[in-house]
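Undergrad: Could you work out the structure for the sequence below:
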Amino acid sequence: MKTQVLERSPGSTLTDAYVHRTDSRIEGLFPYHPQDERDWERRASYLDSRASERVDAIALAAVLENYNRRNGASAQTMEAISRVADGALVIVGGQQAGLWGGPLMILHKAVTVINAARDAQQRLRRPVVPVFWIAGEDHDWEEACHTYLPGEGGLQKLAIARPAGPRTSVSRTPVEQAIWTEQLGALATLLPDTLHKPGLIRQLEAMAARSVTLSELLASVLSWLFANEGLVLLDADDPELRRLESPMLQRMLVDNRQLEESFRSVSDDVEAWGYKLQAEAETDSANLFYYRKDVRAPGAGERTKLYRTEQGFADRRGLIRLSTAEAIAAAAAEPEQFSNNVLSRPMMQDYVLPVLATVLGPGEIGYWGITGRAFQVMGMEMPIVVPRMSFTLIDETTAKHMEKYALTIEDVMFRFEEFRDTWLAAQDRDQLGNQFDVAEQQMLALYDPLLKDVAARMPGLAALTAKNRELFSAHIAFMRRRVDDELKRKHEVSLNQLERIRLMLYPGGIPQERVLNFTLYWNKYGGDWLQQLLRIPFDPSGKHRLVYL
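TA: From the prediction side, this is the model:
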């Protein structure tokens, strides 16, 4: 396996300032840093001293066992859950669901969680369990319902239309089996026939058969891909889990104003320091959602944002009105009617789990910074924040073509069109182009004096002479374009190879890991490529790596 670190200069974002420790003001928002050896010991000691302030470990393990067993957990995962019951610490990361596992970055986050847990376990000489948190409470269907694969003519999108019903969470939105079958057929059509394809399609078919929602499908995919790694899964919208969260929900409602003030104070500071906010601390927001029941649509209710009012809590349309006492009582009796937003979720995660460290992407680190003082309001400490490791997978065909054209990953990312046009010009267009330039200059040198003489002697023809000159140049330009078109046809194979490089590495001008689906690589290599990623040592700096398959 060949890997190469893609060196990048630190940028000017809050995340860059945190990861590279370039701004002491930002460091003050995070009590720990993953590159400080002592912070791992400090965080572990802190968690040991606060065990009674979190969800009971045995009760948590029971919920995790039920959820993972339903979604095809391996014996290794069940053993990891038993260690949670015994008081093991966890490394946690999460992501919203995606069709057939979504973009590669979901797997990259799981790989980081697993490798970080393995590293921490060796570092601390005590059990540390990897946990993946499926953000099933999110209701942005358009972010979760699709995936992409390369196909004839470019990038191909597979997507499921939102089923009829209220705008509820992804984990409460059922998908009919006929839709899974249709989507699996579309996927099979896009994937080339290989030795691994029949087994892959059978696995996905079995997963879809036992999945009612996109969240369950992702859980099945992760359970299968990481069966040997002891990765524990949970769904943020699991009703059993929400019942464990009830005491923290009640605290968030009681201390709601202080929470919002803490978010806003940090947001104001971050903006004053010159950083762009990754999440808005909205005025009077409760930073919680409520599932509004509707008698016309029994079942899952619409996930509705709550705001604080003088009387308690309500939505903007006035369809939900709860006094503070009513809201607290509802959180105690029916906690599954509530869910977190991006700013309250970090504290809930820390209440539910003994989080040694949390693995976050660049945008997530940005909004977690806003929660630093909110942790303090809740009498908690933010865990170690670990930047997600990221990878660009380079298959052997792409690598061969990059070598053929002396194309670097930076060329693909930052100057592809310029590189392609320069390469094409270098083939033989320069020589012909120069000849057209010389010919046009020489002919106009003879023709222009004649046109000027005609215009001077016959003023009525002045406009015609100007138009005639334009037509002359237009005919030259037309011939040049035809030559260029013929040149492109002549080099069509090479241009297609260049476009394929971009499609595989930076599709649509977006990093590969945010677009392409894992099935592309499993179909070609089986599970070897994923094992390569799992063998890469944990890197707390989150550097980006090129991985040659």
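
Undergrad: From here on, just use CA atoms for contacts and neighbour counts.
TA: Fine.

Undergrad: burial count for residue 505?
TA: Residue 505: 23 surrounding residues under other C-alpha atoms under 10 Å.

Undergrad: count of neighbours near the nearest residue to it once chain neighbours are set aside?
TA: Distances taken as C-alpha to C-alpha, 6 or more residues apart in numbering place residue 512 nearest to residue 505, at 5.2 Å, with adjacent residues excluded. Other residues within reach of residue 512, judged by other C-alpha under 10 Å, total 21.

Undergrad: isn't residue 512 right up against residue 502?
TA: No: assessed by C-alpha atoms under 8 Å, residue 512 is found out of contact with residue 502, at 9.3 Å.

Undergrad: For residue 435, pull up the helix or strand it's in.
TA: Secondary-structure element containing residue 435, defined by DSSP states H and E: helix 430-457.

Undergrad: Check which residues of that helix are buried.
TA: 436, 444, 451, 454, 455 (16 or more other C-alpha atoms under 10 Å).

Undergrad: how much space between the second one and residue 141?
TA: Relative to residue 141, residue 444 is positioned 62 Å away (criterion: C-alpha to C-alpha, to the nearest Å).

Undergrad: swap in the first one?
TA: If you measure residue 436 against residue 141 using C-alpha to C-alpha, the figure is 55 Å.

Undergrad: One more, so I can put them side by side:
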Amino acid sequence: MKFKPSDINFSDTNSFSNTLISYLAKEEIWKKFTSFNADFDGIRQASENTLSKYISRKILNEVLNAQYKSVNCPEKLQQNLEKLKSEKTLTITAAHQPVVLGGPLYVALKIIHAVKLADTLNEKSFGYTYVPVYVMGSEDHDFEEISGVDLYGKRVKWEREAEGPVGRLSLKGFEELRNQLSGIIEGSPEAEKVLGIFDKTHAESKTFGKFTFKWIHHFFAHLGLVILRPDNKSLKSLMVPIWEKEIKDSFSQKCVLKSLKNWPANHKIQAKPRDINLFYFENGKRQRLSREGKTSSIIEAVDDKIEKNEEEWLEVLREFPEKFSPNVFLRPLYQSTVLPDAVFIGGPSEIAYWLELKEIFDAANAGFPVLMPRASLLWIDKYRNNKLHKLKIDDLDLFRSTDKIVKSKILEKSANELNLNTEIEGLSQLYNEVLKKALQIDKNLEKSVESEKTKSINSFKNLESKIIRAEKRHNETLVNQVENIKEKLFPSGSLMERKEAFLSLYLQHGSDAWQVIYENIEPITKKFKIIRECEE
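TA: Down below sits the predicted model:
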């Protein structure tokens, strides 16, 4: 099968925030919220800065050796694990929480983008080596968010009661999940292979975190992807001094609030910090720590109302760092303390909240990586590409609303003149003549004439809409075709990459799908990509 790539501006998709679009445009307002530009020169500078501050390599490699101890690693992955031992090696990092069946397509896009950028940088010979890393946020506790994904437009849902970090959950209910998967993918080219991977991974895993580690490994290890599970005592021990500072001084909240004083007025603040940006694991729960409403020395684990004074919490932290977990404001610092990050690849929301965090990194004397928006794309299957070609719907048309596409195509196809532009123009001229006569008699009549003119023009516009609706009814087939295409490519009005499981592409094309994406995305994100399946 052949593939035809094209691209458009992110702004033309009507699918991304003004923050992401202005950041991609390198607007000056973001200079104070970043350390380096999202380009090759910025990455070179970030690499030098990160290595001057990074001290965690020995423990990182010990943890990775343990995590990969019983895992079969392809040659490129083995080489990358070995490269991480070198003082000249940096990481290109993407992160996501574990999601049923690996999650939507954008998870794969993050991973493949990290691989593409690392490979590109290695070819440029900056004097450093780069390794792609996927950080698995298995301590997140929002089960509802991770328990389902759409596959071929049908919901696959892990049904069970759950509490606490999702990565620590048992695989209770996975037999039923497997039945759902089997029923949906039956007949797909790679169905048997995918079910085999599921069964093998299920048999080898006791927790959802372990399952996701091996699942992602199965699909992306051949690209050299290193997966890190940061829910680890040795890694968290590295954070004890910083988390002590958080418990004593709420330093991260102060840093973010300082940054937000300069936040651009026309851009949404992605998240606001709490007084303590840490969680505590107890009784199977991940509980928020807070001193709100307490005397200054008392801190509470909110769910179970566990109260300790500051020094008692510090003692627990020093003895049991694995019982603590950073929230969205301290997780990036944890990641970039553990890893020698030169670049963080993130989605629109991730980039937006990372832009709030530079002061935290500065306060902790940690290297703030280049923030690279992840690759984003629309994959159009052969059947719908043929339909689009016949309907003469181009890249920009695709991102218009269904009503606007249908209206424009009806106007093109109809033998009737559907708009009343000529008549409305004539009506406007007629009222202008009436106004001249009225003003000769009484200047106070101007408002009355203008009011009647507006009413008449609006009536004509309403009539025009009725004419177009009538023509739509006569073109029901066209309307249905456009609606069906839009619903497939933009399920529930959203980009497919945000809804549809990455597994759907693999089921049709196997790992060739990753190669097509790899070849067509940019290492430095500039444009939104469209990939069309074409006839041979």
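
Undergrad: Can you give me the TM-score here?
TA: With the length set by TM-score structural alignment, normalised by the length of structure 2, the two chains reach a TM-score of 0.81; 476 aligned residues with a C-alpha RMSD of 2.9 Å.

Undergrad: before we move on, the earlier item: quick one: contacts for the equivalent of the residue nearest to residue 505 of structure 1 over in structure 2?
TA: By TM-score structural alignment, residue 512 of structure 1 lines up with residue 496 in structure 2. Contacts for residue 496 of structure 2 (C-alpha atoms under 8 Å, 6 or more residues apart in numbering) come out as 105, 378, 488, 489, 490.

Undergrad: Ok, residue 328 of structure 2 next?
TA: Going by C-alpha under 8 Å, 6+ apart, the list of residues near residue 328 of structure 2 reads residue 277.

Undergrad: What lines up with it in structure 1?
TA: So residue 328 of structure 2 corresponds to residue 342, using TM-score structural alignment.

Undergrad: quick check, its match in a helix?
TA: No: under DSSP: H, G, I helix; E, B strand; the rest coil, residue 342 of structure 1 falls outside any helix and is assigned coil.

Undergrad: what are the ranges of the helices in the stretch 401-536 of structure 2?
TA: 402-413, 421-441, 446-474, 476-489, 496-499, 503-509, 512-520 (DSSP state H, counting those that start in this stretch).

Undergrad: Then the stretch 201-350 of structure 1?
TA: In the stretch 201-350 of structure 1, the helices defined using DSSP H, counting those that start in this stretch lie at 214-225, 239-254, 256-272, 324-333, 345-352.

Undergrad: okay, these, which one's buried deepest?
TA: helix 214-225 (a mean of 24; mean count of other C-alpha atoms under 10 Å).

Undergrad: Over which residues of structure 2 does that helix lie when aligned?
TA: Helix 214-225 of structure 1 maps onto residues 208-219 of structure 2, going by TM-score structural alignment.

Undergrad: Mean distance between the matching stretch and structure 1 after superposition?
TA: With mean C-alpha distance after the TM-score superposition for structure 1, stretch 208-219 of structure 2 departs from structure 1 by a mean of 2.3 Å once superposed.

Undergrad: circling back to that earlier point, of the helices of the stretch 201-350 of structure 1, give the one that comes closest to residue 83 of structure 1.
TA: Closest to residue 83 of structure 1 of the helices of the stretch 201-350 of structure 1 is helix 345-352 (C-alpha to C-alpha; 15.4 Å).

Undergrad: Which other helices and strands does that closest one contact?
TA: Applying 3 or more C-alpha pairs under 8 Å, 6 or more residues apart in numbering; DSSP states H and E, we find helix 345-352 of structure 1 packed against helix 239-254.

Undergrad: packing partners for the helix it packs on?
TA: helix 57-70, helix 324-333, helix 345-352.

Undergrad: distance from the last one to structure 2 after superposition?
TA: Meaning helix 345-352 of structure 1. Using mean C-alpha distance after the TM-score superposition for structure 1, the mean distance for helix 345-352 of structure 1 is 1.1 Å.

Undergrad: Name the residues that touch that helix?
TA: Under the criterion C-alpha under 8 Å, 6+ apart, residues 53-55, 60, 244-245, 248, 340, 355, 368, 371, 375, 378, 380, 382-383 lie in contact with helix 345-352 of structure 1.

Undergrad: For the match of helix 214-225 of structure 1, which outside residues touch it?
TA: Outside stretch 208-219 of structure 2, the residues touching it (C-alpha under 8 Å, 6+ apart) are 98-99, 101-102, 136, 138, 166-171, 197-198, 201-202, 204-205, 225, 227, 229, 511.

Undergrad: Quick one, which of those are buried?
TA: Among these, the ones that count as buried (16+ other C-alpha under 10 Å) are 98-99, 101-102, 136, 138, 166-171, 197-198, 201-202, 205, 225, 227, 229.

Undergrad: Select, out of the helices of the stretch 201-350 of structure 1, the one closest to residue 177 of structure 1.
TA: Closest of the helices of the stretch 201-350 of structure 1 to residue 177 of structure 1 is helix 214-225, at 11.7 Å (criterion: C-alpha to C-alpha).

Undergrad: Just the angle for the closest one relative to helix 57-70, thanks.
TA: For helix 214-225 of structure 1 against helix 57-70, the angle by axes from the mean of the first three to the mean of the last three C-alpha atoms, to 10 degrees is 90 degrees.

Undergrad: starting at the chain centroid, how far to helix 214-225 of structure 1?
TA: 16 Å (C-alpha atoms, centre = their mean, to the nearest Å).

Undergrad: Just say helix, strand or coil for residue 391 of structure 1.
TA: strand.

Undergrad: tally of neighbours for it?
TA: 23.

Undergrad: For it, give me its contacts.
TA: Neighbours of residue 391 of structure 1 in contact, by C-alpha under 8 Å, 6+ apart: 108, 513, 544, 545, 546, 547.

Undergrad: Excluding chain neighbours, give the residue nearest to it in space.
TA: Leaving aside its sequence neighbours, residue 391 of structure 1 sits nearest to residue 545 (C-alpha to C-alpha, 6+ apart; 4.8 Å).

Undergrad: residues near the closest residue to residue 51 of structure 1 other than its chain neighbours, how many?
TA: Spatial nearest neighbour of residue 51 of structure 1, chain neighbours left out: residue 354 (7.6 Å); criterion: C-alpha to C-alpha, 6+ apart. By the criterion of other C-alpha under 10 Å, residue 354 of structure 1 has 27 neighbours.

Undergrad: quick one: residue 354 of structure 1 from residue 29 of structure 1, how far?
TA: Residue 354 of structure 1 is 20 Å from residue 29 of structure 1, by C-alpha to C-alpha.

Undergrad: Could you pull out the strands in the stretch 51-200 of structure 2 for me?
TA: For the stretch 51-200 of structure 2, the strands defined by DSSP state E, counting those that start in this stretch cover 89-96, 129-136, 148-151, 154-157.

Undergrad: Which of those strands sits closest to residue 267 of structure 2?
TA: Nearest of the strands of the stretch 51-200 of structure 2 (C-alpha to C-alpha): strand 89-96, 23.9 Å.
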